[in-house]
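Visitor: A predicted structure for the sequence below; I have some questions about it.
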Amino acid sequence: MYDHHTFSSAEEVDQLFRHYHIDRKVTHAEKLSGTTSGVVWKAVTQSGEAYIVKQDHPEQLEAVQQFLDTHKNSKLLPDVLFAAEDRSCFAYVFIEGTTHFNRGLKREWMAVLIRELLHSYQPHQNLRAGAWVPHSQESWKAFNLAGIEEARSNIGDALSSEDHEQVMEQAEKLFEDNLAGVEQFFLHGDTGVHNFVFDKSALIGVIDPSPMIGPLLYDFLYAFCSSPDDIDMETLEYCAAFLEQGKADISRLWEETLIQLYCRIGICIKHHPHDLPGYLQAWEEWKNESSQQGERERWNA
C-alpha cells in the first residue's frame, strides 16, 4: 500500500503504475510546486505520455476524485487514470499547455468555461447544514465572512478600512438568509486562471479542484475575478448571459462581484503580487461603476 509515503523517484512512481496494472513504464518524474496542499508529480512514460500523480489527505483526494467522476462528461476536466484503494493518491492525464498566461480575452475563455464546465454541474440534493466540502464553516454566510477576514489580513493597508467595512456589510446583507431557496451544486471551488490550461489563447483544461458545495454563482464569479483584466460591468453582463443555471439578477451579480474582487485582491497579494496594480485599478473602477449603477437604480425606482 502507498499511504503515508511520499514518492522520491521515477522508479517509485513506476512501481505505483505497475501496482495498478498500468502498462506504461515511467521513465521520468518531476516534482511540481504549487500553492495547494499535498505533493504533486508529473510522470512521463517511455512512449511520451504524461500524467499527474497527486498525494494528499485521503478526504481531500476523495472529494477531488468524486468531483472529476461526477463531471466526467466535461471536456475541460482531466481523465482519471487510477486511484489508490486507500485514497492516498491518484493519477490523471496531464493537459499540455500554459496556465495563467497567454489566455486571450476574458469574455472568450469565460464563455468556454461556462459552456464546457459550469453547464455540466448538477444540483446537489439532500444537503445537510454545513455540508461544505472541504470547508467546515457552519453556514454559507460564515464561509464568506471568514474569506473576507482572511483577505483583510493579506491586504493590510493596500485598501482602506472603509473598503473592508463596505464589503463586510454587503456580505452580511447578501448572505443573511444563507442562500435559502437558492439551488446549490458540487463546485470546483478554485476556478481561477492559475488552474486553467490554455493553448494558443484558447481554454482547453481546468485542473486542481478544491471541491465544495455552494451556488454556481461562486465558481462563475471566482473565475471572473481571477485575473485583473476586464473586471467591468459590460464584460460581467456579457459572460452572465451564457449561464443557463445558477443565474442571478444584475444587482446581485454586481454586489457579489465586489465581495469576490476584495477576496481576490487578498489572494493576489499572497500568491501573485505582480497582478496587484491591475487589481487596485479594477477595484477603483468597479466601486465607481457600482456607485453609478446604484444612483441609476435609485433614480428609476
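Guide: Structure received.
Visitor: contacts, neighbours, all on C-alpha from now
Guide: Fine.
Visitor: what number of residues lie near the spatially closest residue to residue 130 that is not a sequence neighbour?
Guide: Among residues not flanking residue 130 along the chain, residue 138 sits closest, at 4.6 Å (CA to CA, 6 or more residues apart in numbering). Under the neighbour criterion other CA atoms under 10 Å, residue 138 is assigned a count of 12.
Visitor: Residue 138 contacts residue 145, correct?
Guide: No. Counting by CA atoms under 8 Å, residue 138 stays clear of residue 145, with 11.4 Å between them.
Visitor: For the nearest residue to residue 231 once chain neighbours are set aside, what is the enclosing helix or strand?
Guide: Take residue 231 and drop its neighbours on the chain: the residue closest to it by CA to CA, 6+ apart is residue 282, 6.1 Å away. Taking DSSP states H and E as the criterion, residue 282 maps to helix 276-300.
Visitor: For that helix, name the packing helices and strands.
Guide: helix 250-271 (3 or more CA pairs under 8 Å, 6 or more residues apart in numbering; DSSP states H and E).
Visitor: Show me what the helix it packs on is packed against.
Guide: In terms of contacts (3+ CA pairs under 8 Å, 6+ apart), helix 250-271 is packed against helix 140-155, helix 161-174, helix 216-224, helix 276-300.
Visitor: For that helix, buried residues please.
Guide: 253-269 (16 or more other CA atoms under 10 Å).
Visitor: which residues are in contact with it?
Guide: 35, 147-148, 150-155, 167, 170-171, 174, 221-222, 225-226, 233, 237, 274-276, 279-280, 283, 286-287, 290 (CA atoms under 8 Å, 6 or more residues apart in numbering).
Visitor: Repeat the analysis, applying 6 Å as the threshold.
Guide: Defining contact as CA atoms under 6 Å, 6 or more residues apart in numbering, one finds that helix 250-271 is touched by 148, 151, 154-155, 167, 225.
Visitor: Repeat that for stretch 128-135.
Guide: Applying CA under 6 Å, 6+ apart, the contact partners of stretch 128-135 are 138-139, 211-213.
Visitor: Tell me which of the residues you listed fall in strands.
Guide: Judged by DSSP state E, the contacts of stretch 128-135 include 212-213 as members of strands.
Visitor: Among the contacts of stretch 128-135, which one sits closest to residue 98?
Guide: residue 211 (22.6 Å; CA to CA).
Visitor: is it true that the closest one touches residue 185?
Guide: No. If you go by CA atoms under 6 Å, residue 211 and residue 185 don't touch, sitting 10.1 Å apart.
Visitor: just to revisit the earlier point, the contacts of stretch 128-135, buried ones only, as a ChimeraX selection?
Guide: Here is the ChimeraX command that selects only those of the contacts of stretch 128-135 that count as buried (16+ other CA under 10 Å):
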select :139,211,212,213
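Visitor: Got another one to weigh against that:
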Amino acid sequence: MLINPTINEINNLFKMHHINEEISGIQSLSGTTAGRVYRLSTSLNKHYILKSDEPEQIHIAQQFLDTYKNSLLLPEVLYTDPANTHFIYTYMEGTTHFNRGLKREWLTRLVKELFNTYVRSTDTKSWGRIEFPQRTWKEFNQISIQEAKMNIGSILTTDDYNLVQFKVDRLFHEEEEKFLLHGDTGVHNFVFAQNKLIGVIDPSPMVGPILYDFLYAFSSSPDNINTETLFATFELLEQVEMEKSRLIEEALVHLYCRIGLSNKHHPDDLPEYLKAWQEWKRLCQEL
C-alpha cells in the first residue's frame, strides 16, 4: 500500500505505466479507515486521484469502474497495481453534497447514464456487500434496518421499527434480479458543477436489485422526498418494473435507514427527514 508517496515515486509510477503526465503536487484527501486518497496535480493544472486501500477494496472498486467504463459519470481508471494495493483514476472537478440543483434533474441523469447501464451479476450465491455477502436479499435488508435502529435511538418509536421490519419481511420473500451495483449512491459521492451532476465517485460495490441504488440516491438528501419526484424518475428506469404501491413501501424502508445515517453523520438534515417520515408513513397506511 502506498502511504505518503513522494512526487518522484508517483512520476516513476506514471513513467513505468506509460502515463504521459508529470506530477508536480500531491494533496492528501480524506480516505477510509484503512485507505488513503491523494489528489495528484500537474503543472498544466490537470488532476488525478491515487487511492490505496486493502486489496479486496481496490479490486472490487476497480471491477465496478471497469464494468461501467462507458458511463460518462464515472472516472476513468488509468492504472491498477497488480497486487491491488492502489489504483489511479481521473479526477472530477466539482463539489459533493452542495450546489446540486433539483433532485429530479440530477436523479434523471443518474438513471439514464448509470443505472440504465447496469448489468446482471454473475454471482449466483451471495447478496449485498461483496466483502460481507449475505445468503438472501432479505437478510441484507434486515441487517440494514437493525443498524439503522441502533443509529436512530429514541428519535423514532418501536412501532416505526416494527413497521419497517414488517415491510422487509413481506417485500423481500422472493428472488430478486441481481445486478452489480455502486452500493453507495448518495449525494456525498456525487460531484456537481454549476448545479449539474457531472460525476459519481467512491463505489462500494454490492450485488442486488437496481432499485436499491435508485432509492438510496433518492433518499440521500432531504429535499424533494416526494412521490412526484420518485414516480417521474422511476419511470425512466429501463430494467425495473414495479407497482407504485410497492415502490412507496420500499422507499419507506430506505428512508428509515437514511434517518439512521442522518442522525449519525448529518444531524442538521434530521428535521426535514422526520417530516418526510410522517408523510411516507401516511402514504403506506393508505395503500
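Guide: Now that the structure is in, tell me what you want to look at. What you see is a predicted model; the values in this text were computed from it and never measured.
Visitor: give me the number of residues near residue 163 of structure 2?
Guide: 15.
Visitor: what do we get in structure 1 for it?
Guide: Residue 163 of structure 2 maps onto residue 166 in structure 1 when the alignment is built from TM-score structural alignment.
Visitor: Kindly report the same for residue 198 of structure 2.
Guide: Alignment note (TM-score structural alignment): residue 198 of structure 2 maps to residue 204 of structure 1.
Visitor: Just confirm its match is within a strand.
Guide: Yes. Per DSSP: H, G, I helix; E, B strand; the rest coil, residue 204 of structure 1 lies within a strand segment.
Visitor: Quick one: residues contacting it.
Guide: Contacts of residue 204 of structure 1 (CA under 6 Å, 6+ apart): 76, 197-198.
Visitor: And the strands in the stretch 51-200 of structure 1, which stretches?
Guide: 80-83, 89-93, 98-99, 185-187, 196-199 (DSSP state E, counting those that start in this stretch).
Visitor: Look up how far residue 4 of structure 2 lies from residue 12 of structure 2.
Guide: 15 Å (CA to CA, to the nearest Å).
Visitor: ok so, going back, how about the residue nearest to residue 130 of structure 1, what's its partner in structure 2?
Guide: Using TM-score structural alignment, residue 138 of structure 1 sits opposite residue 135 in structure 2.
Visitor: Equivalent analysis for residue 62 of structure 1, please.
Guide: In structure 2, the residue matched to residue 62 of structure 1 (TM-score structural alignment) is residue 59.
Visitor: wait, what's in contact with that match?
Guide: Taking CA under 6 Å, 6+ apart, we find residue 59 of structure 2 in contact with residue 84.
Visitor: Now with 10 Å, please.
Guide: With contacts defined as CA atoms under 10 Å, 6 or more residues apart in numbering, residue 59 of structure 2 is in contact with 53, 80-87.
Visitor: Then residue 16 of structure 2?
Guide: Residue 16 of structure 2 touches residue 10, counting by CA under 10 Å, 6+ apart.
Visitor: Compile the contacts of residue 204 of structure 1 into CSV and extend it with columns for distance to residue 46 of structure 1.
Guide: Shown next, in CSV, are the contacts of residue 204 of structure 1 (distance: CA to CA, whole Å):
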residue, distance to residue 46 of structure 1
76, 26
197, 24
198, 25
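Visitor: just the residues you listed now: which is nearest residue 101 of structure 1?
Guide: Nearest member of the contacts of residue 204 of structure 1 to residue 101 of structure 1, counting by CA to CA, is residue 198, at 7.9 Å.
Visitor: wait, isn't the closest one in contact with residue 112?
Guide: No. At 11.3 Å, residue 198 of structure 1 does not count as touching residue 112 under the criterion of CA atoms under 10 Å.
Visitor: Aligned to residue 263 of structure 2, what sits in structure 1?
Guide: Checking TM-score structural alignment: residue 263 of structure 2 goes with residue 269.
Visitor: right, I mislabeled it, should have said residue 92 of structure 2
Guide: Residue 92 of structure 2 maps onto residue 95 in structure 1, by TM-score structural alignment.
Visitor: Neighbours of its match, how many?
Guide: 21.
Visitor: ok, now residue 81 of structure 1?
Guide: 15.
Visitor: how much does the helix or strand where residue 231 of structure 2 lies stray from structure 1?
Guide: Residue 231 of structure 2 belongs to helix 227-234 when assigned by DSSP H and E. Superposing on structure 1 and averaging over aligned pairs (mean CA distance after the TM-score superposition for structure 1), helix 227-234 of structure 2 comes out at 1.2 Å.
Visitor: For that helix, give the aligned segment of structure 1 as residue numbers.
Guide: Counting by TM-score structural alignment, helix 227-234 of structure 2 pairs with residues 233-240 of structure 1.
Visitor: before we move on, back to that, need the contacts of helix 250-271 of structure 1 in TSV with distance to residue 246 of structure 1, can you?
Guide: Converted to TSV, these look like this (distance: CA to CA, whole Å):
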residue	distance to residue 246 of structure 1
148	22
151	25
154	30
155	30
167	22
225	17
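Visitor: can you pick the most crowded of these?
Guide: Most crowded among the contacts of helix 250-271 of structure 1, counting by other CA under 10 Å, is residue 225 at 28 neighbours.
Visitor: Report the contact partners of it.
Guide: 106, 191-193, 231-232, 236, 257-265, 279, 282.
Visitor: try 8 Å this time
Guide: By CA under 8 Å, 6+ apart, the contact list for residue 225 of structure 1 reads 192, 231, 257, 260-261, 264.
Visitor: and those as JSON lines, adding distance to residue 27 of structure 1?
Guide: What follows is the contacts of residue 225 of structure 1, written out as JSON lines (distance: CA to CA, whole Å):
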{"residue": "192", "distance to residue 27 of structure 1": "32"}
{"residue": "231", "distance to residue 27 of structure 1": "44"}
{"residue": "257", "distance to residue 27 of structure 1": "46"}
{"residue": "260", "distance to residue 27 of structure 1": "43"}
{"residue": "261", "distance to residue 27 of structure 1": "43"}
{"residue": "264", "distance to residue 27 of structure 1": "39"}
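Visitor: re earlier: spatially, which two of the contacts of helix 250-271 of structure 1 are the most separated?
Guide: Distance extremes for the contacts of helix 250-271 of structure 1: the farthest pair is 154 and 225 at 16.9 Å, using CA to CA.
Visitor: hang on, the earlier thing: tell me which of the contacts of residue 225 of structure 1 is nearest to residue 298 of structure 1?
Guide: Scanning the contacts of residue 225 of structure 1 for proximity to residue 298 of structure 1, where the rule is CA to CA, the winner is residue 257, at 19.9 Å.
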